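A.B. asks: I would like to see how this sequence folds:
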Amino acid sequence: MAGSDTEKQESKISIKKVGVSRVVAPGESLTYQNCKELEDLVKGLVSQNQTRIILDCKNTPFIDSKGLELLLQLHTELKNRGGAIKITGLNAVCRDILLSTRLINVFFVYEDIAEGLRSYP
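C.D. replies: As a prediction, this is how the structure comes out:
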């Protein structure tokens, strides 16, 4: 048990390449506690000119205000570079959060990854 506080936690975010797009799938809620990891990961992809990003939220039970702020920031950054972040697989809670904040009208939201991929020109 010694040293367990300093051990690096394994990432709960998976990335897979689908054609020219990257599917980023957080395996937990997007909150102030873990947004930095997603931000660093997406910014790393953007720095490699990967601007077609699908955020698969099927395993994301909740998004807090910091998570929403991060999504807006990433949306703007990708849009400015000619890309887009597309959000798929929202559960009822996360969809309601986007509806109540009216962010559902800002983001590109799709039912599943296939629909998100088809939406790219």
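
A.B. asks: going forward, measure contacts between C-alpha atoms and count neighbours the same way
C.D. replies: Fine.

A.B. asks: which helix or strand lies directly C-terminal to the helix or strand containing Val46?
C.D. replies: According to DSSP states H and E, Val46 maps onto helix 35-47. Note on helix 35-47: by DSSP H and E, the next helix or strand toward the C-terminus is strand 52-56.

A.B. asks: going by residue numbers, what spans are strands in this protein?
C.D. replies: 13-18, 21-26, 52-56, 84-88, 108-110 (DSSP state E).

A.B. asks: mind putting those into JSON lines with mean neighbour count?
C.D. replies: JSON lines is the format used below for the strands of the chain (neighbours: other CA atoms under 10 Å):
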{"stretch": "strand 13-18", "mean neighbour count": "13"}
{"stretch": "strand 21-26", "mean neighbour count": "20"}
{"stretch": "strand 52-56", "mean neighbour count": "25"}
{"stretch": "strand 84-88", "mean neighbour count": "23"}
{"stretch": "strand 108-110", "mean neighbour count": "18"}
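
A.B. asks: now show me the structure for the sequence below, then we'll compare the two:
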Amino acid sequence: MHVTHDADAGAAPPIAFDDFLRVDIRVGTIVAAEPFPEARKPAFKLTIDFGPTLGTKRSSAQITEYYTCEALIGRQVAAVVNFPPRQIGKFMSQVLTLGFPDADGKVVLVSPDVTVPDGGRLF
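C.D. replies: Prediction:
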């Protein structure tokens, strides 16, 4: 799976609404965050609680520029929960935590403005 971070790229080609519905984006609360020194690029290992139905999932996230492990605990984030797990070194990343690049390409997390129930699906 290749994820592009090119903010100058044009819009992606049109897709059908059903294609959008196939991407399962959920909100969860970060319950644990730790450094990931083995990663090629600076990253954290996150444990995210997606509520009683999905439970907790792990994610590797390259978000070290704006966030500390301590500040991430309790923060709600959005993540794609239906990609296949991805092996990153010895760590299995189960979800893709979502963010946008700032002007310098550093990742800024996607979060709801108001606390919402964990596990809620983006629509």
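
A.B. asks: need the TM-score from the superposition.
C.D. replies: In this superposition the chains share a TM-score of 0.23, using TM-score structural alignment, normalised by the length of structure 1; 60 aligned residues with a CA RMSD of 5.7 Å.

A.B. asks: so in structure 2, which helix runs the longest?
C.D. replies: Longest among the helix segments of structure 2 by residue count, using DSSP state H, is helix 17-22.

A.B. asks: what's whichever helix or strand comes after it packed up against?
C.D. replies: As assigned by DSSP H and E, the chain's next helix or strand after helix 17-22 of structure 2 is strand 25-35. Packing partners of strand 25-35 of structure 2 (3 or more CA pairs under 8 Å, 6 or more residues apart in numbering; DSSP states H and E): strand 44-49, helix 69-72, strand 76-80.

A.B. asks: Ile13 of structure 1 contacts Cys35, correct?
C.D. replies: No. Applying CA atoms under 8 Å, one finds Ile13 of structure 1 not in contact with Cys35, separated by 10.8 Å.

A.B. asks: where's the closest residue to Ile25 of structure 2 other than its chain neighbours relative to Phe20 of structure 2, distance?
C.D. replies: Of all residues not flanking Ile25 of structure 2 in the chain, Val80 sits nearest, at 4.4 Å (CA to CA, 6 or more residues apart in numbering). Look at Val80 of structure 2 and Phe20 of structure 2: by CA to CA, to the nearest Å, they are 12 Å apart.
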